[in-house]
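K.L.:
sequence and predicted model, in that order:
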Amino acid sequence: MTSSQGSAGRWSDLDRPPLNASVLRRALVLPDGLWTSLDVVESTGSTNSDLAARADELPEGAVLVAERQTSGRGRLDRSWTAPARSGLFVSVLLKPAVPVHRWGWLPLLTGVAAARGLSEAAGTGLSLKWPNDLLVKVDGEERKTGGILAERAGADGVVIGLGVNVTLREDELPVPAAGSLALAGAVSTDRDTLLRAVLRSLERWYGDWVRADGDPAASGLQEAYTAGCATLGRRVRADLPGERTLEGEAVGVDGDGRLVVATEGGGTEAVAAGDIVHVRATD
């Protein structure tokens, strides 16, 4: 794999310099640390697909970053596209030594870690939309600035992909509901700084979770996710598998990472998978 450093042509947009792969490696790939390798490529179809294809030959902690993704994917096979060097497009390989039934917490864990790391480094608040979207506020309006996709890979691995819009301008947004850290008033959009913050935060949260044998309560993950989740307390519509729709108030996230929705009849239903729409904000 090749670094993103080199050709002067890559500096054609001075607001979007390339990532410094060698500096990132020195800062993040440390003895006894989680991250075991870090590669930056100019362009690829999907960092998740590339890393998943090598999951059995790579150790835990491999990191792959692309300056541009041509076939980036989100949940429900949605595409994720953005101009080159306008965001963070990164995938990591994890091989958690915790019970498999708790692996469903990994995308939520990544959301907590990314929101905390980016909030600190960018100087702008981020919140979470269940299960795996990162939200910012642009002129008081909630917009999606990032997403997470976790996929089983190889015999014992999970590849987690994170895409974050960093410097996208209004005329570059793929849809009106999208946002970016820059549009949200970030005090820093330096992608090297932001990537270091995200990966260090992810290493801390993942380490705590693994040491707690994947227990979301004991590791503090469930509490942190609940505190940062903008979906809770909102009226939501859940488009569920089998073309079923559920409406009600999102009241919690249970021990399995499912969204608990209070229904009109007075009961509750736990949603494990589905497309969630925030119908309105709580007064």
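P.N.:
That came through, no problem.

K.L.:
drop to CA atoms for contacts and neighbour counts, all remaining ones
P.N.:
OK.

K.L.:
so where do the strands sit in the stretch 51-200 of the chain?
P.N.:
With strands called from DSSP state E, counting those that start in this stretch, the stretch 51-200 of the chain shows them at 62-66, 72-73, 79-80, 87-94, 127-129, 133-138, 141-153, 157-165.

K.L.:
would CSV of the ones you listed with mean neighbour count and distance to residue 247 be doable?
P.N.:
Output for those, formatted as CSV (neighbours: other C-alpha atoms under 10 Å; distance: least, C-alpha to C-alpha, whole Å):
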stretch, mean neighbour count, distance to residue 247
strand 62-66, 24, 38
strand 72-73, 22, 27
strand 79-80, 15, 26
strand 87-94, 26, 33
strand 127-129, 24, 16
strand 133-138, 24, 20
strand 141-153, 21, 20
strand 157-165, 25, 29
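
K.L.:
state whether residue 246 is indeed within a strand.
P.N.:
Yes: looking at residue 246 with DSSP: H, G, I helix; E, B strand; the rest coil, it is inside a strand.

K.L.:
against residue 76, how distant is it?
P.N.:
From residue 246 over to residue 76 the distance is 18 Å, taken as C-alpha to C-alpha, to the nearest Å.

K.L.:
could you check which of those two has the larger neighbour count?
P.N.:
Each of residue 246 and residue 76 has its neighbours counted (other C-alpha atoms under 10 Å); residue 246 has more, 18 against 9.

K.L.:
quick one: secondary structure of the nearest residue to the more buried one once chain neighbours are set aside?
P.N.:
Once flanking residues are discounted, residue 246 sits nearest to residue 238: 5.0 Å by C-alpha to C-alpha, 6 or more residues apart in numbering. Recorded secondary structure, residue 238: strand (three-state DSSP).

K.L.:
try this one next to it:
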Amino acid sequence: MESSVSVVYVESNHMSQRKRTVIDILRESPGFVSGEVISARLGISRNAVHKHVKSLRKRGYQILGISRRGYKLEAEPVKLVVPVITEMTQGSMFGRSFRYYDEIESTNVEAKELARAGAPEGTVVIAELQLAGRGRLGRRWTSPAGKGLLFSVILRPTLPMSRAHMLTIVAAVAAARGIETQTDAAVRIKWPNDLFVGDRKAGGILLEVAGEQDVVEWVIVGIGINVNTEYAELPVDLRRTAISLKMATGDPVDRSELLARILLALETAYKEAQKHGFDRALSEFRQRDYLLKRSVSVQTREGSVIGEATGIDNQGALLVQLPHRHVRRFHSGDVTLH
């Protein structure tokens, strides 16, 4: 007997009716539509039309604008094909409950609300666009609509709170496996939670945990990956340090298949950790360790600590050998190459 799959599609309430009307007007015409025509249809100024077009571009709509000719809709966002995801994950712990948003503040925030309300382990929250996505240390995570993978999963592990952070390592290893089964990109992991291709960041993990005393109630694993983002779509300040899988391999990547493969890899790695502990995930992390034997600077509350990264210990802490040969362990901190 086939297990039932719950898929909830949530339409954005952030896109105004006027923006929807702009898209409808552009869809109606195979050519250019002047800003004057759009402003007359909507009863707004041409400057307001321009602002709506600019906002729509951020949402993944490719709108060409030429002075004195107007605007032309060239392409709409390519959305995830949820039936492909559900088919590939059928029978998986991550194949039973999905919530799909075309636009959301943050998948992690939504997943936390669902977890608090009792949503089952394995629930997957997916978004095409995040308006307030964030990464570790509160840094903002940006991705053009329809170009990356932005999702969070709910876990309810039988772990003490002191070991919950190890699921970051499990998730990073699983994401790397999933990417490598779908693409030619070789993925390394920069402690504690970044996915690197070459010397540039392609994705990251954000773990959030809730529990009482020494019992974990739930864990949210948020994963963001630059999949088909073009160089020009990257924020200017990240163009030297970030990369997408398409940029790395030269080929577009099927995001639906990639998401399913990562979810399947995460299930395997998670169940392994639950049953046998974290040894296998630690071993694979060490094989993929981007920082190993490199000179690093670790920013702590007391200031910067400089030394050579020598790996991670069995608790997932970063090991840094200082100039006088003493090895220091770091459970947190912002790490950069020195």
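P.N.:
Structure received. These numbers were taken from a predicted model, which means no experiment stands behind them.

K.L.:
what's the TM-score here?
P.N.:
The TM-score (TM-score structural alignment, normalised by the length of the first structure) is 0.88; 267 aligned residues with a C-alpha RMSD of 2.1 Å.

K.L.:
can I get the strands of the stretch 51-200 of the first structure in a markdown table with distance to residue 2 of the first structure?
P.N.:
Listed next are the strands of the stretch 51-200 of the first structure as a markdown table, based on distance: least, C-alpha to C-alpha, whole Å:
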| stretch | distance to residue 2 of the first structure |
| --- | --- |
| strand 62-66 | 10 |
| strand 72-73 | 19 |
| strand 79-80 | 23 |
| strand 87-94 | 15 |
| strand 127-129 | 33 |
| strand 133-138 | 29 |
| strand 141-153 | 23 |
| strand 157-165 | 20 |
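
K.L.:
among those strands, which is nearest residue 225 of the first structure?
P.N.:
Smallest distance to residue 225 of the first structure across these (C-alpha to C-alpha): 7.9 Å, for strand 127-129.

K.L.:
quick one: distance of that closest one to the chain centre.
P.N.:
10 Å (C-alpha atoms, centre = their mean, to the nearest Å).

K.L.:
which residue ranges of the stretch 151-283 of the first structure form helices?
P.N.:
Applying DSSP state H, counting those that start in this stretch to the stretch 151-283 of the first structure gives helices spanning 191-211, 221-228.

K.L.:
matching residues in the first structure for stretch 303-313 of the second structure?
P.N.:
Under TM-score structural alignment, stretch 303-313 of the second structure corresponds to residues 244-254 of the first structure.

K.L.:
gap between that stretch and the chain center?
P.N.:
Relative to the mean C-alpha coordinate of its chain, stretch 244-254 of the first structure is positioned 22 Å out (C-alpha atoms, centre = their mean).

K.L.:
stretch 76-90 of the first structure now?
P.N.:
Offset of stretch 76-90 of the first structure from its chain centre (C-alpha atoms, centre = their mean): 11 Å.

K.L.:
so where in the second structure does it end up aligned?
P.N.:
Using TM-score structural alignment, stretch 76-90 of the first structure pairs with 137-151 in the second structure.

K.L.:
picking up where we left off before, need the helices of the stretch 151-283 of the first structure in CSV with distance to residue 167 of the first structure and mean neighbour count, can you?
P.N.:
Putting the helices of the stretch 151-283 of the first structure into CSV (distance: least, C-alpha to C-alpha, whole Å; neighbours: other C-alpha atoms under 10 Å) gives the following:
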stretch, distance to residue 167 of the first structure, mean neighbour count
helix 191-211, 9, 19
helix 221-228, 23, 18
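
K.L.:
now render the ones you listed as a markdown table, adding distance to residue 103 of the first structure.
P.N.:
Putting the helices of the stretch 151-283 of the first structure into a markdown table (distance: least, C-alpha to C-alpha, whole Å) gives the following:
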| stretch | distance to residue 103 of the first structure |
| --- | --- |
| helix 191-211 | 10 |
| helix 221-228 | 13 |
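
K.L.:
tell me which of those approaches residue 142 of the first structure most closely.
P.N.:
Proximity to residue 142 of the first structure (C-alpha to C-alpha) singles out helix 221-228 among the helices of the stretch 151-283 of the first structure, at 14.0 Å.

K.L.:
check the mean deviation of that closest one from the second structure.
P.N.:
For helix 221-228 of the first structure, the mean deviation from the second structure after alignment is 0.7 Å (mean C-alpha distance after the TM-score superposition for the first structure).

K.L.:
what range in the second structure matches that helix?
P.N.:
Taken onto the second structure by TM-score structural alignment, helix 221-228 of the first structure occupies residues 281-288 there.

K.L.:
stretch 100-117 of the first structure too?
P.N.:
Mapped onto the second structure using TM-score structural alignment, stretch 100-117 of the first structure spans residues 161-178.

K.L.:
residues contacting the matching stretch, please?
P.N.:
Stretch 161-178 of the second structure has contacts (C-alpha atoms under 8 Å, 6 or more residues apart in numbering) with 187-189, 192-195, 204-207, 209, 211, 213-216, 219, 221, 258, 261-266, 269-270, 273, 278, 281-282, 284-285, 315-316.
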